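Participant: One predicted model, sequence on top.
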Amino acid sequence: MPEGQIVRAVSGFYYVRTPEGEKVQCRARGVFKKKNVTPLVGDLVRFDWTGDGQGFITEVKPRKTQLIRPPIANVEQAIVVSALREPAVQLMVLDRVLVHCEKAGLDVVLCLTKTDLVTDEEEIVRVRSIYETAGYPVVATSVVTGEGIDTVRQYLKGKLSVFAGQSGVGKSSLLNAIHPGFQLATGSVSSKIGRGRHTTRTVEILDLPDGGQVADTPGFSQLTFQGMEASELSDCFPEFRLRSSECRFRGCLHRNEPDCAVRSAVEKGEVDAGRYEHYLQFLQEVEALRRY
């Protein structure tokens, strides 16, 4: 039975690429509804040919990872993209995206875009310091000057990566700079609401000429913490995870417990106070969702 990878999904059709490079337009067998399984872009599948480049997916192989928003499977790495200007950097939104990537078990690289629009270099240094201290590699980029583009290419080699971030932060422009052959549509930022207009409508896996694959996805904007336990949240902050074993109480939520190593690190300036405040706000959301 032929096998392949789902590289695009549109209106109930799944485009499966075979190892030989052929792309087959498939439907999913009804058995998946009974099993409550929906095939996702990134899935490795088996399918039956029906002729004329068409087929039916008969089996979805076990997934290594899975994201809900965007819906994609078997991603290894997230390139989390945040603009420094147009729209202005929003650290709470950025931290929200990072939590979801951590929960999914993805390696993370933080990519700061539009550095050519920043006149105060101290701002780039400040943002870089926050996230490098938290344990993330940070790459500052500009599609105008070419800064950082080669560095991002190196991170992409040999992996299936998803580009994650709000609409308008420059994901498609960055992908076009990495490989001009993609020719992805790009959009502008609304002056009224300060957010980007969606230019990517579907999840699609793109092959890179130097090896590796990237998934272009719609922007992240409505991420919630549905289904997350309060005890899980702190593990999604690498700098908290590193110190949690030093807390007096096992399962410490780092809120008001005595002898909390995380709060102590915040007071000493070893953990960013802004990240800690975002954690507390996220914790309230998690607890509120668990109550209802």
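Facilitator: Nice, thanks for sending it over.
Participant: from here on, contacts and neighbour counts on C-alpha atoms
Facilitator: Noted.
Participant: show me where the chain has helices.
Facilitator: For the chain, the helices defined by DSSP state H occupy 31-34, 91-103, 121-133, 149-156, 171-178, 230-233, 238-243, 261-268, 273-291.
Participant: then this one, side by side with the first:
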Amino acid sequence: MPTGRIVKALSGYYYVQPDDETQEEWITCRARGLFKKKGLSPLVGDQVTYELSNETEGTVTEIKLPRKSELVRPPMANAEVAVLVFSVTEPSLNLQLLDKFLVHIESAGLDALICLTKSDLANEEEQACYEQAEQLYRQIGYDVYVTSSKEGTGVAAIHQALEGKIGVFAGQSGVGKSSLLNCLLPGLNLETNAISQKLGRGKHTTRHVELIPLPGQAWMADTPGFSQLDFMQVEAEELSGCFPEFRALAASCKFRGCQHNGEPKCQVMNAVEQGEVSRSRYDHYLYFLQEIKDKKRRY
């Protein structure tokens, strides 16, 4: 049977890009009922086997397992890298939300690439802010790229970083994800919308998950814009492990399973006091920790 990758899922249909390079058109497929019985749903990014009913239609018969990764939001399989797109202005750079995205990406086991967009629109104060953020996240170990879709700056570097990978673009709505993808693949012409001056955020221009082929054998998903994430997939005990700068320090804490929240001889808290760990990152950690505990109590 032929094989391929699901590149789009919409209204119960799965659009499969055949592995056979001579077959350029997607195959429109339904999924066999046996997946539902097994509690398994095909996802964008899945490598599958399918059975043809005619030249352009067929049925997904098998999903190649195990998946390299599986995201709940957006629903996607086998992603290797997440490009977290945050604007330095319009809307303003939101570091708490960025840290929240990073927690989810770390929890999912993906590599994270931080992209700060709209650098050409930043005033002096905003430029100082994003330069400090760039330095902070680079010190932690994240790759950070400052870009301008309008001027094309930083786009080539991101292109190179994504070669041969399957990834997902994520971030707050209105930050320029679609504009950046349009720069990465000229002629793509994804829909973009201006920022609402009243609300300070953009309209959700992307309404489904779709893998877009980029030069260099890369596949990237432009996902629906959203501004909030929940922590249903992250346990309180796992949270500190999603902060890379905490991990090495945590091994030296007095108590195993230390949550770095008032325990004696906590090395993470000590590092914060010594200025070795960012106070803002630690404050965000405490905020997320409380959010997780509150949510678990409600459920």
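Facilitator: Everything's here; your move. These numbers were taken from a predicted model, which means no experiment stands behind them.
Participant: Which one, of the helices of the first structure, ends up nearest to residue 251 of the first structure?
Facilitator: helix 230-233 (6.4 Å; C-alpha to C-alpha).
Participant: Name the residue closest to the centre of the first structure, please.
Facilitator: Centroid-nearest residue in the first structure, with C-alpha atoms, centre = their mean: residue 164, separated by 3.7 Å.
Participant: mind listing what that residue touches?
Facilitator: 78, 79, 80, 81, 97, 171, 217, 219, 220 (C-alpha atoms under 8 Å, 6 or more residues apart in numbering).
Participant: Tell me which of the helices of the first structure is the most buried.
Facilitator: For these, average neighbour numbers computed from mean count of other C-alpha atoms under 10 Å are highest in helix 171-178, which has a mean of 22.
Participant: just checking, what packs against that helix?
Facilitator: Helices and strands touching helix 171-178 of the first structure, by 3 or more C-alpha pairs under 8 Å, 6 or more residues apart in numbering; DSSP states H and E, are helix 149-156.
Participant: Which part of the second structure matches the helix it packs on?
Facilitator: Aligning helix 149-156 of the first structure against the second structure (TM-score structural alignment) gives residues 155-162.
Participant: Please state the offset of that stretch from the chain centre?
Facilitator: Taking C-alpha atoms, centre = their mean, to the nearest Å, one finds the center of stretch 155-162 of the second structure at 16 Å from the center of the full chain.
Participant: What residue in the second structure is the furthest from its centre?
Facilitator: In the second structure, by C-alpha atoms, centre = their mean, residue 54 is the one farthest from centre (35.9 Å).
Participant: how about that residue, what's its partner in the first structure?
Facilitator: So, by TM-score structural alignment, residue 54 of the second structure is matched to residue 51.
Participant: Then residue 120 of the second structure?
Facilitator: By TM-score structural alignment, residue 120 of the second structure lines up with residue 116.
Participant: Tell me which residues touch that match, please.
Facilitator: 142, 144, 145.
Participant: do residue 265 of the first structure as well
Facilitator: By C-alpha under 8 Å, 6+ apart, the neighbours of residue 265 of the first structure are residue 271.
Participant: which residue lines up with it in the second structure?
Facilitator: Checking TM-score structural alignment: residue 265 of the first structure goes with residue 271.
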